[in-house]
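[1] How does the following fold in three dimensions:
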Amino acid sequence: MDVIVAAEQRQRAAEAILGELDLIGRWSAVGRPVVVGATSYGLMVAPDLDLEIFCDAEPTAEAGFAVLAACAAHPGTIRAAYSNHLDGADEGIYWKLGFRHQGEEWKVDMWALRHDHPGPLSSSLVEPMRAALTPESRRTILTIKQELAARPDRRCGSIHVYRAVLADGVATFDEFETWRADHDTESLTDWRP
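    Purely as a prediction, here's the structure:
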């Protein structure tokens, strides 16, 4: 299947999951939810949905567990997890759902953060990515991400694929592998196009 068509199908599934779980509505009671990652700029390959939730005060486990409890009541939810990283480098609370949609298991990652989180933040990347993408760069990124998904031993964060293509002109998976050998793809980055 063409990578653009596959990404569009994945995008529609992500939007359906957002609606089925009412993630925007539920998290709005806790803070300001923002859809981030590949869903936010139409570069979906993996069944993975990401949100950042910006809270006026420090995020609390209690507020997030209320959201997770409501999501867990949905028959598609097959697992839920929580990790407190308020005292760590991420400075937030991480929530994860396993959700079955049309026979496929999705991972839903959600970070509750303070509204003044120092970053780096995925939400800071959304508008610059949307502005930088062209039909050609979108196809190149999706093709490289699809190659990475087929090779579990070669995975890395998608932001590094975006940076390689948009900042350094990488055009193929082999070029990406060469680029990757000379760049840090393990650390958090605040890169933006």
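[2] can we go C-alpha only for contacts and neighbour counts from here?
    Noted.
[3] and the residue nearest to residue 117 when sequence neighbours are not counted, what does it touch?
    Distances taken as Cα to Cα, 6 or more residues apart in numbering put residue 91 closest to residue 117, at 7.5 Å, once the chain neighbours are dropped. Counting by Cα atoms under 8 Å, 6 or more residues apart in numbering, residue 91 touches 85, 113, 117.
[4] Another for comparison:
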Amino acid sequence: MKLLERAQKRKETAMLILEELKLLEKWNTIGQAYVVGATAYDLLVDHDIDIETFCTHPNAAEAMAILADLTSNPKVLELKYRNYLKTPFNGIYFKIQYEQMPSEIWNIDMWLFSETREGPLSRDLVSLMSDSLTNESRKYILTNKEELLKKSIVLPSIYVYEAVLDYDIQCTEEFLNWMEQQDVDIQTNWRPSK
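    Got it, this is the predicted structure:
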């Protein structure tokens, strides 16, 4: 199966999981939810789904209440949260581990933010990425992400996107050399320049 086909199959699985768990429906009861990251960009390599939700006043108890019934789903292995309101992330993080099949565990990362939150937001990247990506750039990004996964190298995918879209980096070796110059300890405000 080719790169783009594999990514499309993963996206289809991700959307089925979201539908089964009714996650967007749940989050939309307390704010405005967005599927973001690789799922939104059709660049899924790992079993990972990202959601950002924006509301008036982020409240962990309210969010856990809408997610609580997921604990009765035998495919939901883990449900947890962490309060990052007093950090630069300025939000509340939730995570679900979902067992699609015995050898396939999906991580669902969900952030709850205030509508007035400032700083980098994945929600704001979705349309910019859609406008910037071509089939060729998608192939380079997917190749790099697959190679990194095979090598068990964990880096934020946004750097792969930046390297390919802004610096025309095509192979993993070039990417890793470029990464040596990047500071991954700070939140990036990167946006595609094309």
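[5] if I line the two up, what does the residue nearest to residue 117 of structure 1 land on in structure 2?
    Residue 91 of structure 1 maps onto residue 90 in structure 2, with residues paired by TM-score structural alignment.
[6] Where in structure 2 does stretch 64-72 of structure 1 fall?
    Counting by TM-score structural alignment, stretch 64-72 of structure 1 corresponds to 63-71 in structure 2.
[7] Please pick out the residue of structure 2 most distant from its centre.
    Residue farthest from the centre of structure 2, counting by Cα atoms, centre = their mean, is residue 72 at 24.8 Å.
[8] On the three-state scheme, residue 100 of structure 1 is what?
    strand (DSSP: H, G, I helix; E, B strand; the rest coil).
[9] which residues touch the closest residue to it other than its chain neighbours?
    Counting by Cα to Cα, 6+ apart, residue 76 is the residue found nearest to residue 100 of structure 1 once chain neighbours are left out, at 4.9 Å. By Cα under 8 Å, 6+ apart, the contact set of residue 76 of structure 1 is 99, 100, 101.
[10] In contact with the first one, which residues?
    Going back to what we said before, that points to residue 99 of structure 1. 76, 77, 78, 79, 105, 106, 107, 108.
[11] repeat that with 7 Å
    Shown in contact with residue 99 of structure 1 (Cα atoms under 7 Å, 6 or more residues apart in numbering): 76, 77, 78, 105, 106, 107.
[12] and what of the last one?
    Contacts here follow Cα under 7 Å, 6+ apart; on that basis residue 101 of structure 1 touches residue 76.
[13] returning to what we had before: can you tell me the distance between the two ends of the match of stretch 64-72 of structure 1?
    With Cα to Cα, to the nearest Å as the measure, stretch 63-71 of structure 2 spans 14 Å from end to end.
[14] That's all I had, so thanks and see you.
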